[in-house]
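K.L.:
no FASTA, just this:
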């Protein structure tokens, strides 16, 4: 899978995540290589969910593409 495809998939997944968690913004979902912990922290802080709960939701959302 090339970088363009990965970015497209991430953008599609971000849209599904924002539907599931309406309070999330594009800034909350910004991914930077090497800063995964920061992304998880933002998601946990904004949603009030644990990393495992968020991960389960991501897996459900990702099944649709």
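P.N.:
The structure has been received and is ready for your questions. Keep in mind the model is a prediction, meaning the values are calculated, not measured.

K.L.:
hey, let's count contacts and neighbours off CA atoms from now on
P.N.:
Noted.

K.L.:
give me the distance between residue 50 and residue 42.
P.N.:
11 Å (Cα to Cα, to the nearest Å).

K.L.:
when these two are compared, which one has more neighbours?
P.N.:
residue 42 (17 against 14; other Cα atoms under 10 Å).

K.L.:
so the more buried one touches residue 30, yeah?
P.N.:
No. Applying Cα atoms under 8 Å, one finds residue 42 not in contact with residue 30, separated by 9.6 Å.

K.L.:
can you mark which positions in stretch 27-43 are buried?
P.N.:
By neighbour count on 16 or more other Cα atoms under 10 Å, the buried set for stretch 27-43 is 28-29, 39-40, 42-43.

K.L.:
this is the other structure I want to compare:
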């Protein structure tokens, strides 16, 4: 499975992302539009974590999704 499925079904995944990272706003999610690098960047910005930590968190979240 690759990230393209998340991008293609972003509207369905937005709720899951919001549950995981509640500090992300609806506007953030609209800007992200399913793009992984954008998601990682917003997580870094909102949570003040390093790039590696944001990537690790997204990897963990992604592995739990049923695609």
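P.N.:
Yep, that arrived. On a predicted model such as this, the values are computed, not experimentally measured, just so you know.

K.L.:
quantify their similarity with the TM-score.
P.N.:
Once superposed, the chains reach a TM-score of 0.57 (TM-score structural alignment, normalised by the length of the first structure), with 57 aligned residues with a Cα RMSD of 2.8 Å.

K.L.:
closest one to residue 18 of the first structure out of the buried residues of stretch 27-43 of the first structure, please.
P.N.:
residue 29 (8.8 Å; Cα to Cα).

K.L.:
now do the SS call for that closest one.
P.N.:
At residue 29 of the first structure the chain is in coil, as set by DSSP: H, G, I helix; E, B strand; the rest coil.

K.L.:
my guess is it meets residue 14, correct?
P.N.:
Yes. Between residue 29 of the first structure and residue 14 there is a contact under Cα under 8 Å: 6.8 Å.

K.L.:
gap between stretch 10-28 of the second structure and the chain center?
P.N.:
The chain centre lies 7 Å from the centre of stretch 10-28 of the second structure; the measure is Cα atoms, centre = their mean, to the nearest Å.

K.L.:
can you list the buried residues in stretch 46-57 of the second structure?
P.N.:
By neighbour count, and taking 16+ other Cα under 10 Å as the criterion, the buried residues in stretch 46-57 of the second structure are 54-55, 57.

K.L.:
what do you get for stretch 56-65 of the second structure?
P.N.:
For stretch 56-65 of the second structure, a neighbour-count test (16+ other Cα under 10 Å) marks 57-58, 62 as buried.

K.L.:
hmm, who's touching it?
P.N.:
Stretch 56-65 of the second structure is contacted from outside by 20, 40, using Cα atoms under 8 Å, 6 or more residues apart in numbering.

K.L.:
good, we can wrap up now.
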